[in-house]
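Visitor: turn this into a structure:
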Amino acid sequence: MTATATASPYQFFDVQVLRTEHITPAMIRVTLGGPDLPRMASGGRDQRIKIFLPHPGQEAPVMPDTDTGDATEWYADWLALDPAVRGIMRTYTTRELRRDPDELIVDFAVHGTAPSPTDGPATSWARTARPGARIGVLAPVDEENGAYDFRPPQDTDWLLLTADESALPAVASILETLPPGLPTRVWVEVHDLADRQPLPTKADAEIHWLTQEGATRNAIRGADFPAGTPYAWVAGESATVKAVRRHLVTERGFDRKRVSFSGYWRKDTTTDELIERGETA
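Guide: Okay, here's the model as predicted:
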């Protein structure tokens, strides 16, 4: 895959694994490198990227023709490829985009340290990824792009963040960049308390770890919120996200325009099933 200039704010990148590590029993950190990474940008703390994984037996994912650098029609071009051989697409968060050296950090949520029959393609790949393994990435080349949601208005007095393990990398990135002293209340669902990880921040943050799936709404129902104008960022399993947003807007009086919400996954439904139904890109 050749990365060249494009009018699109996004570009395909051919990257390879530099190293991997388990940062918790349920999270594998993959560090990726490639000659074109200096062009990659990240505009938000929850910056979304698309990764394209090879099928078993492939050395690299089969991708749309990227020699022109035109990523404006990437989804239609990818759909037109044979599903049996085209790169397996998933959406992830840029945990960090480092410079000197240029490295892309992506955290993969997994369930336990051992392979499981319930592992999806991305989990299986992350468990076995070794230095040199190649994948494709569709990522922004402009800092200002439409693939991030954390955009608190300037008059925000305090923040509310909720997530599960799938959105934990985004929460970690958000917390790292908050200004000193900003009141921030955080609820994160994990499968086990062993899956907690350090979340450094200069904000005045209260972080609550929950171990019951879907427990966030009940946890915040009785919580005392700081005074002032809030901004909420809610991400994770789709049904939980909708329930939390409904509670904040209808029961807590949040302005719906100040609640950013995103379903990162849907219980009992695979990404491939959503793609087949035309419900995700």
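Visitor: going forward, measure contacts and count neighbours with C-alpha atoms only.
Guide: OK.
Visitor: which one in the chain is furthest away from the centre?
Guide: Taking C-alpha atoms, centre = their mean, the residue of the chain most remote from its mean C-alpha position is Ala227, at 29.8 Å.
Visitor: that residue is in what secondary structure piece?
Guide: Following DSSP states H and E, there is no helix or strand that holds Ala227.
Visitor: show me what contacts it?
Guide: For Ala227, the set of contacting residues under the criterion of C-alpha atoms under 8 Å, 6 or more residues apart in numbering consists of 157-158.
Visitor: relative to Thr162, how far out is it?
Guide: When C-alpha to C-alpha, to the nearest Å is applied, the distance between Ala227 and Thr162 equals 19 Å.
Visitor: quick one: the strands in the stretch 101-250 of the chain?
Guide: Secondary structure of the stretch 101-250 of the chain (DSSP state E, counting those that start in this stretch): strands at 103-109, 134-140, 158-164, 183-189, 204-210, 230-237.
Visitor: which other residues reach the longest one?
Guide: The one in question is strand 230-237. The contact list for strand 230-237, computed with C-alpha under 8 Å, 6+ apart, reads 150, 152-153, 156-167, 241, 244-245, 254, 258-267.
Visitor: now the second one
Guide: By C-alpha under 8 Å, 6+ apart, the list of residues contacting strand 134-140 from outside reads 9-17, 40-42, 48-54, 59-61, 63, 87.
Visitor: one more time with 7 Å
Guide: Residues outside strand 134-140 that contact it (C-alpha atoms under 7 Å, 6 or more residues apart in numbering): 9-17, 40-42, 49-54, 59-61.
Visitor: buried set for stretch 15-26?
Guide: By neighbour count on 16 or more other C-alpha atoms under 10 Å, the buried set for stretch 15-26 is 15-20, 24-26.
Visitor: quick one, helices of the stretch 1-150 of the chain?
Guide: Using DSSP state H, counting those that start in this stretch, the helices of the stretch 1-150 of the chain run over residues 74-79, 121-128.
Visitor: out of these, nearest to Asn218?
Guide: In terms of C-alpha to C-alpha, the element of the helices of the stretch 1-150 of the chain nearest to Asn218 is helix 121-128, at 29.4 Å.
Visitor: list the buried residues of the closest one.
Guide: Neighbour-count burial for helix 121-128, counted by 16+ other C-alpha under 10 Å, picks out 122-123, 125-127.
Visitor: now the angle from that helix to strand 103-109?
Guide: When axes from the mean of the first three to the mean of the last three C-alpha atoms, to 10 degrees is applied, the directions of helix 121-128 and strand 103-109 differ by 110 degrees.
Visitor: which secondary structure elements does helix 121-128 sit against?
Guide: For helix 121-128, there is no helix or strand it packs on, judged by 3 or more C-alpha pairs under 7 Å, 6 or more residues apart in numbering; DSSP states H and E.
Visitor: who touches it?
Guide: With C-alpha under 7 Å, 6+ apart as the contact definition, helix 121-128 has outside contacts at 28, 108, 110.
Visitor: the last one: neighbour count?
Guide: Each residue near Val110 was counted by other C-alpha atoms under 10 Å, and the total is 24.
Visitor: one more to line up against the first:
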Amino acid sequence: MTDSPYRYFDVQVLRTEHVTPAMIRVTFGGAELSGMAAGGPDQRIKIFLPHPGQDGPVMPDTGSGDTADWYAAWCALDPSVRGIMRTYTTRQLRRDPDELIVDFAVHDPVPSPADGPATSWARTARPGARIGVLGPVEEENAAYDFRPPQDTDWLLLAADESALPAVANILEKLPQGMPTRVWIEVHDLADRQDLPTEADAEIHWLTREGATTAAIRGADLPEGTPYAWIAGESATVKAVRRHLVGERGIDRKKVSFSGYWRKGTTTDQLIDSGESA
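Guide: Here you go, the predicted structure:
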């Protein structure tokens, strides 16, 4: 047995669909998915993609089932053949049948030389394609951040397309009538999604990169004790947090923030620097 709240899952594509021009939804199946836990609404998972010409990703030996040192084991593999690791959010974990849904933001509907490995894979994914997933086996785990305290009176959510699946999950799970203010940056208004919620939510869609901070700075926010959740491009996330804590006076302990990516820096560079483990 392992003390780790995570394990590797071998999954395969069941179907794909374009939710919007720049968002591809991939539904995965696998015999072991019954053991995966849903976790929090912004639950992070690691996916491992095959290199071109591989039938599936090369993964660390998990014969013992122990994934406590998974990152060191993955780093020890030859980078030219090991599974290409990326971090995504569980959009949904369904039962009967067991299915894992992951939304891939491709940013531009048209294939581009600038596409990263995950974008290229998602564009061409077909039923039967195999990937690896490191996911939770315990509902309570460290790979999610949305944890509003019990004294929260209202919520602030700020994100871009990379964090849109997490925002959608959060909104779906909020209690009826919870005052919630949401700002989401997308590349085009065609990339807006329906975001069902029972909360009292005001959702603002922005199409200018980096516009979130200015939009929140000019907003009238509710009275009471807030909880803020911010995710997306690293510089924007830091700017929004700086505004909320430094200018609005919100307790820093009530602001959860996560840089999902950094402009001008590839995911592989972040992994090599140890910032995206």
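Visitor: got a TM-score for the two of them?
Guide: Counting by TM-score structural alignment, normalised by the length of the second structure, the TM-score of this superposition works out to 0.99. Behind it: 277 aligned residues with a C-alpha RMSD of 0.6 Å.
Visitor: which among the contacts of strand 134-140 of the first structure count as buried?
Guide: 9-17, 40-42, 49-54, 60-61.
Visitor: what residues are up against the residue nearest in space to the middle of the second structure?
Guide: Taking C-alpha atoms, centre = their mean, the centroid of the second structure lies closest to Thr89, which sits 3.0 Å from it. For Thr89 of the second structure, the residues meeting the contact criterion (C-alpha under 7 Å, 6+ apart) are 42-45, 102, 165-166.
Visitor: mind putting those residues in a markdown table, distance to Pro136 of the second structure included?
Guide: Putting these into a markdown table (distance: C-alpha to C-alpha, whole Å) gives the following:
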| residue | distance to Pro136 of the second structure |
| --- | --- |
| Asp42 | 12 |
| Gln43 | 9 |
| Arg44 | 9 |
| Ile45 | 8 |
| Val102 | 15 |
| Pro165 | 18 |
| Ala166 | 16 |
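Visitor: quick one: map Glu74 of the first structure onto the second structure.
Guide: Careful, residue 74 of the first structure is Trp; it's not Glu. Under the alignment defined by TM-score structural alignment, Trp74 of the first structure corresponds to Trp70 in the second structure.
Visitor: now render the helices of the stretch 1-150 of the first structure as a markdown table, adding distance to Val234 of the first structure.
Guide: Shown next, in a markdown table, are the helices of the stretch 1-150 of the first structure (distance: least, C-alpha to C-alpha, whole Å):
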| stretch | distance to Val234 of the first structure |
| --- | --- |
| helix 74-79 | 26 |
| helix 121-128 | 23 |
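Visitor: what's the closest of those to Asp192 of the first structure?
Guide: For the helices of the stretch 1-150 of the first structure, distance to Asp192 of the first structure was read as C-alpha to C-alpha. The smallest value, 17.8 Å, belongs to helix 121-128.
Visitor: thought Ala158 of the second structure was touching Val182?
Guide: Yes: when contacts are counted by C-alpha atoms under 7 Å, Ala158 of the second structure is listed as touching Val182 (5.8 Å).
Visitor: neighbour-wise, which of the two wins?
Guide: For Ala158 of the second structure against Val182, the residue with the higher neighbour count under other C-alpha under 10 Å is Ala158, and the figures read 27 against 20.
Visitor: which one of the strands of the stretch 101-250 of the first structure lies nearest to Leu81 of the first structure?
Guide: Leu81 of the first structure lies closest to strand 134-140 among those, at 14.9 Å (C-alpha to C-alpha).
Visitor: around Asp153 of the second structure, how many other residues sit close by?
Guide: By the other C-alpha under 10 Å criterion, the neighbourhood of Asp153 of the second structure contains 16 residues.
Visitor: just the one 3 residues further on next, same as before
Guide: Counted by other C-alpha under 10 Å, the residues lying close to Leu156 of the second structure total 20.
Visitor: quick one, what contacts the counterpart of Asp200 of the second structure in the first structure?
Guide: Taking TM-score structural alignment as the alignment basis, one finds that Asp200 of the second structure is matched in the first structure by Asp204. If you count contacts by C-alpha under 7 Å, 6+ apart, Asp204 of the first structure has them with 181-184.
Visitor: show me the contacts for Ile105 of the first structure.
Guide: The contact partners of Ile105 of the first structure, by C-alpha under 7 Å, 6+ apart, come to 29-32, 94-97.
Visitor: now the corresponding residue of the second structure for Gln47 of the first structure. Nearest residue, chain neighbours left out?
Guide: Aligned by TM-score structural alignment, Gln47 of the first structure pairs with Gln43 of the second structure. With sequence-adjacent residues excluded and distances taken as C-alpha to C-alpha, 6 or more residues apart in numbering, Gln43 of the second structure is closest to Tyr144, at 4.7 Å.
Visitor: how far away is the one you found from Ala231 of the second structure?
Guide: Note on Tyr144 of the second structure: its distance to Ala231 of the second structure, by C-alpha to C-alpha, is 12 Å.
Visitor: ok, those two, which is more surrounded?
Guide: Neighbour comparison, Tyr144 of the second structure and Ala231: the larger count goes to Ala231, with 28 against 16 (by other C-alpha under 10 Å).
Visitor: translate Val234 of the first structure into the numbering of the second structure.
Guide: Val234 of the first structure is assigned Ile230 in the second structure as its aligned equivalent, the criterion being TM-score structural alignment.
Visitor: what does the residue nearest to Gln43 of the second structure correspond to in the first structure?
Guide: For Tyr144 of the second structure, the equivalent position in the first structure is taken to be Tyr148, counting by TM-score structural alignment.
Visitor: from Met27 of the first structure, how far off is that match?
Guide: Going from Tyr148 of the first structure to Met27 of the first structure by C-alpha to C-alpha gives 22 Å.
Visitor: just the helices in the stretch 151-281 of the first structure please.
Guide: For the stretch 151-281 of the first structure, applying DSSP H, counting those that start in this stretch gives helices covering 168-176, 216-221, 238-246, 271-276.
Visitor: read off where the second one ends up in the second structure.
Guide: If I follow you right, that is helix 216-221 of the first structure. Residues 212-217 of the second structure are where helix 216-221 of the first structure lands, counting by TM-score structural alignment.
Visitor: got the contact list for the matching stretch?
Guide: Applying C-alpha under 7 Å, 6+ apart, the set of residues contacting stretch 212-217 of the second structure from outside is 183, 239-240.
Visitor: of these, which is the most crowded?
Guide: Compared across the contacts of stretch 212-217 of the second structure, Val240 has the highest neighbour count, 24 neighbours, by other C-alpha under 10 Å.
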